[in-house]
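Asks: Structure for the following, please:
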Amino acid sequence: MVDYRNYRVWILSHQLVLKTYLLLQTFPTYEQFNLTDQLRRAVVSIPTNIVEGCGKDTQKELVRYLYISSGSTHEVEYLLLLSKDLGYLKEIDYLQLQEDVVSIKKMLAVLIKKIKQTIG
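Replies: Model (predicted):
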């Protein structure tokens, strides 16, 4: 088992959750059970799957959960774009979140590659 708090990608993804939750408060109430809920679930899935993978017994299982986390990151990327295009996110907020998402995607890819090299 690995302590997830030692991974910078977990720290950044946790911060992304906090930023996203704050911005979701400004979304229209009629989106509460649609886009807002979907974005909330997807963004929380990123650090959650890192945590779950770190609790597994093997590196292979960790990689599996990191891939799930990466998939959620791609989902968040699209949902943020949609939110901006619908006028729910200001351009500046979108660009800041997008920068975070891209960083997380890159970090996950590097981490997955590194772990896969150690397990053969």
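Asks: contacts and neighbour counts: CA atoms only from here.
Replies: Fine.
Asks: Please identify the buried residues of the longest helix along the chain?
Replies: Longest helix in the chain by number of residues (criterion: DSSP state H): helix 91-119. Within helix 91-119, the residues that count as buried by 16 or more other C-alpha atoms under 10 Å are 94, 97-98, 100-101, 104-105, 107-108, 111-112.
Asks: Another for comparison:
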Amino acid sequence: MNGPHKRLELWKEAMNLCKLIYRVSKGLPEDEKFGMISQLKRAAVSVPANVAEGAARQTKKEFKQFLFIARGSLSELDTLLELSRELGFEIENYYQETVEKLNKVNALLNGLLKSIG
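Replies: Take a look at the predicted model:
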């Protein structure tokens, strides 16, 4: 499928962030498989998924609603990463890269929301 979302820089960067989160989650303790790991992956997947779903909608209002959901998931992801770090989980190797990617996706998301009006 060659949907409209695939042309969006936001979607591309959100996909990269999602793949990075999957790599980060491999370093978390096995006993977090159904806790932190699951939450991190769910929040990460939600960002590009909601961008894609919104881009396929008929109106700008609908698109914006899905972008707001993506922004909420991005904030959740930021919180989960910070909590993982504070709990001493081994994410330091990826932490700076992940924060930079989060900030980039957030800036693109806010820019797109602003441009839609």
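Asks: quick one on the thing from earlier: just the closest of the buried residues of helix 91-119 of structure 1 to residue 43 of structure 1, please.
Replies: Within these, the smallest distance to residue 43 of structure 1 is 9.7 Å, found for residue 101 (C-alpha to C-alpha).
Asks: so that closest one touches residue 77, yeah?
Replies: Yes. Counting by C-alpha atoms under 8 Å, residue 101 of structure 1 touches residue 77, with 6.5 Å between them.
Asks: check which helix or strand covers the nearest residue to residue 107 of structure 1 once chain neighbours are set aside.
Replies: For residue 107 of structure 1, ignoring the flanking residues on the chain, the nearest one in space by C-alpha to C-alpha, 6 or more residues apart in numbering is residue 9 at 6.1 Å. Using DSSP states H and E, residue 9 of structure 1 sits within helix 8-24.
Asks: mean shift between that helix and structure 2?
Replies: For helix 8-24 of structure 1, the mean deviation from structure 2 after alignment is 0.8 Å (mean C-alpha distance after the TM-score superposition for structure 1).
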